[in-house]
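Q: model this:
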Amino acid sequence: MERTAVNPWDWSIKLGYNQAEVIEGAARQVICAGQTAVDGEGNPQHAGDMRGQIGLAFDNLEAVLKGAGMDLSNVIRLGVYATDVDEALKNFDLMGMRFGPHQVAPPMTLLGVTRLAIPGLLFEIEATAAG
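A: Okay, the predicted model is just below:
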């Protein structure tokens, strides 16, 4: 098995993790770290705005997938974490807007959490992709 790091930005390397890893062997998979509403320097964006944070988290997920030569059509599993599940669910139309054009509906888990790693973040999404 061969592992190749995918890091569109270098801020996470300083924290000890890759944004994703390409795993090659019998099958090709990408395991993405949780993506949140941060800019290219790792600074939180859209304070207090769940919809804005979901949108940017998806933008960041798509950037990581693109760095691995994939897109949302390759996502086979999602883990979603929200500090306010009800507010996140009100904005889940964004999920359909992102995945609908790819005609995929990956399995997912949504968990309510008291907080995320960086204070002020409301939403985090992690994905496993295969191709």
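Q: contacts, neighbours, all on C-alpha from now
A: Will do.
Q: for Gly112, which non-adjacent residue is closest in space?
A: Closest residue to Gly112 apart from its sequence neighbours, by C-alpha to C-alpha, 6 or more residues apart in numbering: Ala82 at 5.1 Å.
Q: for the comparison step, fold the sequence that follows:
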Amino acid sequence: MSKAIINPETLFDPEPFGFSHVVSAPSGRLVYIAGQGGENRNGVLASGFEAQVGQAFSNLATAMSAAGVDPSHVVKISTFIVDHDETKLGLLTDAVRDLFGPSLPAQTLVPVTRLALDGMLFEVEAIAVVG
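A: Have a look, this model is predicted:
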């Protein structure tokens, strides 16, 4: 599958923040991956924001693999952070770079006051195109 990453020169450079402004993909099978949080297979949340981000991206990789998708197929992620601040942005950026490398998907970060479970601090969902 080929996809085009587009970062117009008239917009700020998003690469240092771990995302692309636009990702265009040809027609193909769309894969929607539900929000993955920082819980293990037993539903136990990791302790703290950084640990939950790591577990959530590990869960995302597992879900992608189960669907026959790898990080190069992902065109868009949405991330949800409880009580977002700039310190959390750096941890998120590192996690995105670790999983996606140079093929950064489009990304929307949504600060929220709460997620589905008590103590849940982070969630990530993805859209992929396999063609």
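Q: and the residue mapped onto the residue nearest to Gly112 of the first structure from the second structure, what does it touch?
A: The alignment partner of Ala82 of the first structure in the second structure, by TM-score structural alignment, is Ile81. Applying C-alpha atoms under 8 Å, 6 or more residues apart in numbering, we find Ile81 of the second structure in contact with 109-112, 121-123.
Q: selecting buried members of these in PyMOL, what would you type?
A: Here is the PyMOL command that selects the buried residues among the contacts of Ile81 of the second structure (16 or more other C-alpha atoms under 10 Å):
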select buried, resi 121+122+123
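Q: farthest pair within the contacts of Ile81 of the second structure?
A: The two members of those with the most space between them (C-alpha to C-alpha) are Leu109 and Leu121, at 13.1 Å.
Q: pull the number of nearby residues for Ile33 of the second structure.
A: 17 (other C-alpha atoms under 10 Å).
Q: count of residues packed around Ile6 of the second structure?
A: Ile6 of the second structure has 12 neighbours, counted by other C-alpha under 10 Å.
Q: so which of the contacts of Ile81 of the second structure comes closest to Tyr32 of the second structure?
A: Checking the contacts of Ile81 of the second structure one by one against Tyr32 of the second structure (C-alpha to C-alpha), the nearest turns out to be Glu123, at 14.4 Å.
Q: and what about the closest one, helix, strand or coil?
A: Three-state assignment for Glu123 of the second structure (DSSP: H, G, I helix; E, B strand; the rest coil): strand.
Q: still on that earlier bit, next, format the contacts of Ile81 of the second structure as CSV and append distance to Leu30 of the second structure.
A: Shown next, in CSV, are the contacts of Ile81 of the second structure (distance: C-alpha to C-alpha, whole Å):
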residue, distance to Leu30 of the second structure
Leu109, 21
Val110, 23
Pro111, 26
Val112, 27
Leu121, 28
Phe122, 24
Glu123, 20
